[in-house]
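A.B. asks: Need a 3D model of the sequence below.
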Amino acid sequence: MTVEFTLAQLLQPLTVETFLRKVWGVTHYHVERGREDYFDGLFGPAAVEDVLEIIRPEPSTVVVVREDDRRSPDSYRFSDGSVDLVRIRNDFADGYTIVLNGVERYVPAVASLAHGIEVELNFETQVNAYITPPGSRGFLPHYDDHDVLILQVRGSKTWHVHDDTDVPPHRMRRQEEVNASGLPAPAVLRLNAGDALYLPRGRVHAATANAEPSIHLTVGIHAPTVLRLLTEALDALSYRDDRLLTQLPPRHLDDVRVRASLDGLLRDVVRAVEDPAVMSEGFGALGDALVRRGRCRPVGQLVPNSVEAPRIDGRTRVVKYQPLYSRVLMMADGVALQFAQSLVSADADHRAAMLFLSGNTEPFEVRDLPELSEARQVELARTLVVDGFLVRL
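C.D. replies: Sure, this is the predicted structure:
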């Protein structure tokens, strides 16, 4: 049975709202639980072996590292490029940490957690697994350019977290290394199995496994920046405004007069970005990227015109598949519900029903879909069950 975790479960007893209001982006936070079995069903030794077997033919997701010694991929791969699991296990015995990147692609419980966080925070996520031998340290003091949630799954680790030394974003962008000799004394935290730790981006840290092998997951939370929002807005504007596609003139690098001739054009473009409609398109592009990362219930739960199809009527109880990010788009000829890789279009009179479907997370009866006739209610519900957006109860 797959155990489903949510952001609220990772943080409790701290509430999500308190976390976002007082902790997010401000300070680190250690959730101590005293429950070694808390993350049972999420990821463990068996999952490690499963992932290694899955990625054996295509090993780009595995890294072997010990402090500043990162093993060359050639040292743990066969001549055909596949993973040599015996060499990886030997490296582990020699004190090297095994890093498995993007485990949400292979483990259903981790995928559900990652997608749930994306829906709740509107941020993309990636989950990496770190398997560290006793007494070893995978990385020297370093920082991440994104916020992270660390989930201690097996064993324990001692973390050194350096407050008041956060690397500013512009230095992260330059990928500047940490000068370990200049760091102040750190806060020392022991993460036991079942504990969680939040670190804001730029917070310098390092961790060492204690007396037993350690497994922890790092949920990377990749919040888009203002730079990305502006880039998306300008890109969207370029599809209808030729000013952004104006070619730079000859000698624009060498002739200051030529460069000065662009001043008016550049000021016009900057003013265009101040238009709320342009920024709305930028947000729309971010939403489109997020919605396409969603995953529905496997398609084929109900086949149109099959024996089961007539079983959906106005009294059929359904619920939106979770976790799944969706949004309603106003189209020239009507309205559409966008989710995962799907776009379900309908006439404009479906707008209220689509908004209800996108925003509702509680079970409901098909006849509760607003402002539609019974026939259209059933037709829409049947389509969304087939596409995996709705689940029959």
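
A.B. asks: rest of the way, CA atoms for contacts and neighbours
C.D. replies: Noted.

A.B. asks: that's a strand at N128, yeah?
C.D. replies: Yes: N128 sits within a strand when classified using DSSP: H, G, I helix; E, B strand; the rest coil.

A.B. asks: burial of it, as a residue count?
C.D. replies: 19 (other Cα atoms under 10 Å).

A.B. asks: gap between L234 and G282?
C.D. replies: 8 Å (Cα to Cα, to the nearest Å).

A.B. asks: again, but for H350
C.D. replies: Counting by Cα to Cα, the gap from H350 to G282 is 26 Å.

A.B. asks: quick one, strands of the stretch 1-150 of the chain?
C.D. replies: 29-31, 62-66, 69-70, 97-100, 124-132, 147-154 (DSSP state E, counting those that start in this stretch).

A.B. asks: Which one, of those, ends up nearest to V386?
C.D. replies: The closest of the strands of the stretch 1-150 of the chain to V386 is strand 124-132. By Cα to Cα, the value is 26.5 Å.

A.B. asks: Alongside the first, I'd like the structure of this one:
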Amino acid sequence: MLNSGLDWILGGRSTASLFNAASALVPLYLPTTGTDFSPLGALHSLGDALRLKGQYLSCNASIYREGRQTHPGRDVPTEIYERWLFDEYTRGGSIVIRRYEELNAAAQCLKNALAIELMSEISVHAYVSPASAQAFSAHFDPHNALILQLDGEKSWEVARNHYIKYPLQEDAQSQSVPSDELTRCDVITMQRGDVLFIPAGRVHRVRTSSEVSFHITVGVRELSWEGLAVALLKDARMRDERFRQPAKGEPPAWLVRLAGDLNATVNTELAVRRGFDRHRVDLVDSLTPPARAYLSSEVSTAIGPQTMLALVPGIYAATITYGDRVRLNFSGISTPGRPSYVEGPIALESTFKYMAENLGTFLVSEIPGGLTEEARVAIAQRLISEGLLVPASVISNQKT
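C.D. replies: Next up, the predicted model:
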């Protein structure tokens, strides 16, 4: 379980320098962090992982060479696609594996931890490159990127002065970067265990050395003011049925006023808090935990006030309030890919927030909210049966 995704990546270092680099739009290179990246997969085992995931492979793995993507054609059988992929790799093409967390449980934990820690959308892609290969020409990404070098070696050329400030997704897709933009650049050779932070919009170019390279890129799409405004409107849509009416005829006066007052709405403390809450709930709803075997029919019944509890590793939760009701959403383990939730009266708000924000262990008797002992036990049993909580002893036993 990665309680802190960044601490795990940075080998226990403070994250302040990382965020300072992000705000200054400059790269940050952390050689030999001391972090053990082996749970994310070793190069020699990658081929085995791919062969076991044929259908996944044909949907998510691509070949790039010198800035161009190649493809064998449409509707190619999985076996042929896999053979073509490795043939292209031997000819100098780089394999790009999107949604790598679907292949690797540690990558899934890392994605979940960073999403909640940074309040950001996280993507995890893997790159397997043969010696002397270049997958992409000079380019920039519309999001911050953390590069973790898992195996081999790779050379990064990062422009010193050329960057696009706060780029949009369409900027990165439509704009090509002239080669002369990299006449003045820093050259960084990434080796196993190294970490590199590339801010959004920073122009860079990458090539492997004489060694095969295996790295993953963690894309971090931070919440922008635009994203917060969207979250505010989404929250308003849930609360006010007028937003759900068909858009026919002239725009209603209330909508015109809303458009004019949007800036004031964003600066309203309660509205902003609701927008952040909505964004966090949406993040949680998008997370899929790795499969765990913590649940059993006996676990939830054999607890009492002195039972020590913890969140199930890989599960994240968030609360959101609707009028006089409060909901606790969490990434569902019983139905992967679909969020789970429990709902109750507003009086349970402090109780649910405690569950969502507590990453340590706690006794059933410590559950807040002015509840009776019987009510605390009942809520704990419900959340255990739903897959959010588990007795700490169960986690300890599975680790030994």
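
A.B. asks: Could you quantify their similarity as a TM-score?
C.D. replies: The TM-score (TM-score structural alignment, normalised by the length of the first structure) is 0.84; 376 aligned residues with a Cα RMSD of 3.1 Å.

A.B. asks: Relative to V273 of the first structure, which of the strands of the stretch 1-150 of the first structure is closest?
C.D. replies: Per Cα to Cα, nearest to V273 of the first structure of the strands of the stretch 1-150 of the first structure: strand 124-132, 24.6 Å.

A.B. asks: how big is the offset of that closest one relative to the second structure?
C.D. replies: Following the fit onto the second structure, the mean deviation recorded for strand 124-132 of the first structure is 0.7 Å by mean Cα distance after the TM-score superposition for the first structure.

A.B. asks: Which stretch of the second structure lines up against that strand?
C.D. replies: Under TM-score structural alignment, strand 124-132 of the first structure corresponds to residues 121-129 of the second structure.

A.B. asks: before we move on, the earlier item: do you know which of the strands of the stretch 1-150 of the first structure lies nearest T2 of the first structure?
C.D. replies: strand 147-154 (15.9 Å).

A.B. asks: So what touches the closest one?
C.D. replies: 25, 36, 38-40, 43-44, 191-201, 213-223 (Cα atoms under 8 Å, 6 or more residues apart in numbering).

A.B. asks: Filter these down to just the buried residues.
C.D. replies: 25, 36, 38-39, 43-44, 191-201, 213-223 (16 or more other Cα atoms under 10 Å).

A.B. asks: now, which of the residues you listed lie within strands?
C.D. replies: Those of these mapping onto strands are 191-192, 196-199, 214-222, per DSSP state E.

A.B. asks: So the most centrally placed residue in the first structure versus S112 of the first structure, what's the distance?
C.D. replies: Residue closest to the average C-alpha location in the first structure (Cα atoms, centre = their mean): T125, at 1.5 Å. Distance from T125 of the first structure to S112 of the first structure, counting by Cα to Cα: 11 Å.

A.B. asks: which strand in the second structure runs the most residues?
C.D. replies: Criterion DSSP E: the longest strand present in the second structure is strand 153-163.

A.B. asks: average gap between the host helix or strand of A206 of the first structure and the second structure?
C.D. replies: Per DSSP states H and E, A206 of the first structure falls inside strand 204-209. Average distance, strand 204-209 of the first structure versus aligned residues of the second structure after superposition (mean Cα distance after the TM-score superposition for the first structure): 0.9 Å.

A.B. asks: Residues contacting that strand, please?
C.D. replies: 132-144, 155-163, 165-167, 178.

A.B. asks: Mark which of those are buried, thanks.
C.D. replies: Counted by 16+ other Cα under 10 Å, the contacts of strand 204-209 of the first structure give 132-134, 136-144, 155-163, 166-167, 178 as buried.
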